[in-house]
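Participant: Next one to model:
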Amino acid sequence: MEVSNKQVLLKDYVVGFPKETDMILSSGIISLKAPEGSEAIVVKNLYLSCDPYMRSCLGKPDKFSYAPSFTPGTPIIGYGVAKVVDSNHPNFKEGDLVWGITGWEEYSLITRANTFRKIEHTDVPLSYYTGILGMTGMTAYAGFHEVCSPKKGETVFISAASGAVGQLVGQFAKLMGCYVVGSAGSKEKVDLLKNKFGFDDAFNYKEEHDLDAALRRYFPEGIDIYFENVGGKMLDAVLLNMKVNGRISVCGMISQYNLEKKEAVHNLFCLVSKQIRIEGFLIAKFFHLYPMFLDYVIPFIKEGKIAYVEDIAEGLDQAPGALIGLFNGRNVGKQVVVIARE
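Facilitator: Take a look at the predicted model:
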């Protein structure tokens, strides 16, 4: 019952910008039989998700990080879609399709199977459960609807808007009748926001020498809601352009992840003078809403009212490059690694 198991291991803790060489391809041996006396499952991994939060997991344990560091010499872990090969858990049986935290390897032994969710809707692409129907989609949904309390007609700005979360937040906002502008890092991505995802407007932040002026141009009366994915200079400029009683949902700050010395934010007094509410969130707080989220989003997908773009990397050996690509803007849409297709 033992088979060879190709894996992606963390070589050592990463400082600064990560490189593909910080991860190594290896091969181990795994039993396809779940240990007796446990409630473990063994899964065959099909799709892996590359997510910005994983950058902090590449570094040494940090009191500011909300996700545990990976252990050098062991497989990287992250969200993925898998098929159950063997199960001692009462909620799963052989052949079930599931999504949850798994290893960057061909097969994984999952000892905490209660953290996995069985996939019931199989009439949509399975890869969607790494994104729009998984953690990413829930992040966009909860961060916008639950944290921001949006209202029809409000103005919404989204940074890193062509990414996995940003593209969905913008479309959720449009479905509510909001005015939506996004920023991205290339002409291709700006065109995608306007022509594929239906944003009212978008701009390339790399071409703007004055972000404050750019935001005043797109939001002459100010911003009601800012969905924060970037941090740093963008956050500083946004604070100057928020309306009174505006709301900021802090999902991430990708511009800061690889910096040993973080950029200062100078305009924080705007939080006081404009009575702005700023709230960071972790998706674990909202997973109890997952059934309601599926009821909300699946009809929109099937009716073609939500567009969704994936950036597909084929094969486990492409996983290190796919992950690193998140931090230099190489990906367009949700970055997915395909190990095997069901």
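Participant: drop to CA atoms for contacts and neighbour counts, all remaining ones
Facilitator: OK.
Participant: How many neighbouring residues does the spatially closest residue to residue 19 that is not a sequence neighbour have?
Facilitator: Sequence neighbours aside, residue 324 is the residue nearest to residue 19 in space, at 6.4 Å (criterion: CA to CA, 6 or more residues apart in numbering). For residue 324, the neighbour count with other CA atoms under 10 Å is 20.
Participant: would residue 324 count as being in a helix?
Facilitator: Yes. According to DSSP: H, G, I helix; E, B strand; the rest coil, residue 324 belongs to a helix.
Participant: what sits against it?
Facilitator: 18, 19, 20 (CA atoms under 8 Å, 6 or more residues apart in numbering).
Participant: mind listing the helices for this structure?
Facilitator: If DSSP state H is used as the criterion, the helices of the chain fall at 54-58, 135-141, 147-148, 166-175, 187-195, 211-218, 232-241, 270-273, 290-302, 319-325.
Participant: Pipe those helices into a markdown table and attach distance to residue 12 per row.
Facilitator: Listed next are the helices of the chain as a markdown table, based on distance: least, CA to CA, whole Å:
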| stretch | distance to residue 12 |
| --- | --- |
| helix 54-58 | 8 |
| helix 135-141 | 27 |
| helix 147-148 | 36 |
| helix 166-175 | 31 |
| helix 187-195 | 33 |
| helix 211-218 | 37 |
| helix 232-241 | 28 |
| helix 270-273 | 40 |
| helix 290-302 | 35 |
| helix 319-325 | 14 |
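Participant: Here is a second sequence; please produce its structure as well for comparison:
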Amino acid sequence: MSKEIHLKRYPEGVPSQDDFAIVETDQPTPADGEVLVENIWMSVDPYMRGRMTRKKSYVPPFELNTALDGHAIGRVVQSNADGFAKGDLVSSMKGWRSHFVASADELTALPDTGDIAPEVFLSVLGMTGMTAWVGLNKIAECKPDDVVFVSAAAGAVGSVVCQLAKAKGCFVIGATGDKDKAKWLKSELGVDAVVNYRDADDLSAALGEAAPNGIDVYFENVGGTHLEAALDHVNQNARIAVCGMIAHYNTPQPGPNNLFKIIAQRVRMQGFIVSDNWDSYSDFVAEGMELVRNGKLKHRETVVNGIDNAPQAFIDLFSGKNTGKMLVKLAD
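Facilitator: Okay, the predicted model is just below:
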């Protein structure tokens, strides 16, 4: 038998366990040109909340009562397709299930890295790391000596942004709401200053203390008061890369009351989708693997065991229970 996680209904507000169902199905059999894969690792990501609604977005909504989709790393169990053999490790968008059958063009063989664990290709060397790299380099056009402010800095994407910016020679300020995460950002990732938004009476004032000369780049993961604070301190010609706005995913939030700063400071603010830039993935991986091996791109995963616990792992993203990438381990 194979297990799948289905969406039973579109959530109202923060998702709950009642929105999901664990369904057992017959293990599929591959036809000619197809491959049977057992998933080993799967990713849960905040952007998936945007697909749990009927509202139009940049990706279609999840269908109800069918297996959800998401990034995963799996092992080939049986192959009837050229280019794949039993035991090969592959990445796919066929997460949220223990086994699946796919055509060869739905799979990507993992590079032969030897010393790098496969799950890293779901975090700092996967979509997460690529998102950070694209936003920082292509959208924000970050350069040495920039002052870079990162919201959700201890999260999966934010923690990579911090390290990539430090590797460029930037002064990096991270925002988090947790003391242990703040310590990790400074002691292990080398972040220059940390703003704890839960301890700060005034987030904008706290950011001003950390960046007395203003900020040149803001990597946006949160929205709400974080965006307002960033706009209070942007320098002329600052760049804002808008990756996500998790504060708005479950509950509507009012817009910033200081958007005029974009005009006064000639700020460029641009949203982006990482898949639009996937043709640069090989460039990112080449740079990222070198940084990982040199210890300049560290990673931490919050691992939940068992596909049955995948819904709760996803729900926990919205209360910040992860440090770094949230992953679900499905098999050894």
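Participant: Show me what the residue nearest to residue 19 of the first structure aligns to in the second structure.
Facilitator: Taking TM-score structural alignment, residue 324 of the first structure has residue 315 as its aligned residue in the second structure.
Participant: Provide the aligned range in the second structure for stretch 44-54 of the first structure.
Facilitator: With TM-score structural alignment as the criterion, stretch 44-54 of the first structure aligns to 38-48.
Participant: how far does that stretch stretch from start to finish?
Facilitator: 22 Å (CA to CA, to the nearest Å).
Participant: neighbouring contacts of that stretch?
Facilitator: Here stretch 38-48 of the second structure makes contact (CA under 8 Å, 6+ apart) with 70-77, 95-100, 119, 122, 244, 246, 310, 313-314, 317-318, 326-332.
Participant: Could you list the buried residues of that stretch?
Facilitator: Within stretch 38-48 of the second structure, the residues that qualify as buried are 38, 39, 40, 41, 42, 43, 44, 45, 46, 48, counting by 16 or more other CA atoms under 10 Å.
Participant: excluding its backbone neighbours, what's nearest the aligned partner of residue 340 of the first structure in the second structure?
Facilitator: Here residue 340 of the first structure is matched to residue 331 in the second structure, going by TM-score structural alignment. Excluding the flanking residues, the one nearest residue 331 of the second structure by CA to CA, 6+ apart is residue 40, at 4.6 Å.
Participant: which outside residues touch stretch 10-22 of the second structure?
Facilitator: 3-9, 52-54, 64, 250-251, 308, 311-312, 315, 318.
Participant: Restricted to strands, list these.
Facilitator: Judged by DSSP state E, those include 3, 4, 5, 6, 7 as members of strands.
Participant: Just among the residues you listed, which is most surrounded?
Facilitator: Most neighbours among these, by other CA under 10 Å: residue 5, with 24 neighbours.
Participant: That one and residue 68 touch, don't they?
Facilitator: Yes. Counting by CA atoms under 8 Å, residue 5 of the second structure sits close enough to residue 68 to count as a contact (6.3 Å).
Participant: how many neighbours does the alignment partner in the second structure of residue 128 of the first structure have?
Facilitator: Aligned by TM-score structural alignment, residue 128 of the first structure pairs with residue 120 of the second structure. Neighbour count of residue 120 of the second structure, defined by other CA under 10 Å: 18.
Participant: again with the one 5 residues further on
Facilitator: With neighbours defined by other CA under 10 Å, the count for residue 125 of the second structure comes to 25.
Participant: Please look at it and residue 289 and confirm they touch.
Facilitator: Yes. Counting by CA under 8 Å, residue 289 is a contact partner of residue 125 of the second structure at 7.2 Å.
Participant: what range in the first structure does stretch 254-266 of the second structure sit on?
Facilitator: Stretch 254-266 of the second structure covers residues 263-275 of the first structure once aligned (TM-score structural alignment).
Participant: Would you mind pulling the contact partners of the matching stretch?
Facilitator: 232-233, 235-237, 239-240, 242-246, 256, 276-278.
Participant: May I see the PyMOL selection of the buried members of the residues you listed?
Facilitator: This is the PyMOL syntax for the buried subset of these, where burial follows 16+ other CA under 10 Å:
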select buried, resi 232+233+235+236+237+239+240+242+243+244+245+246+276+277+278
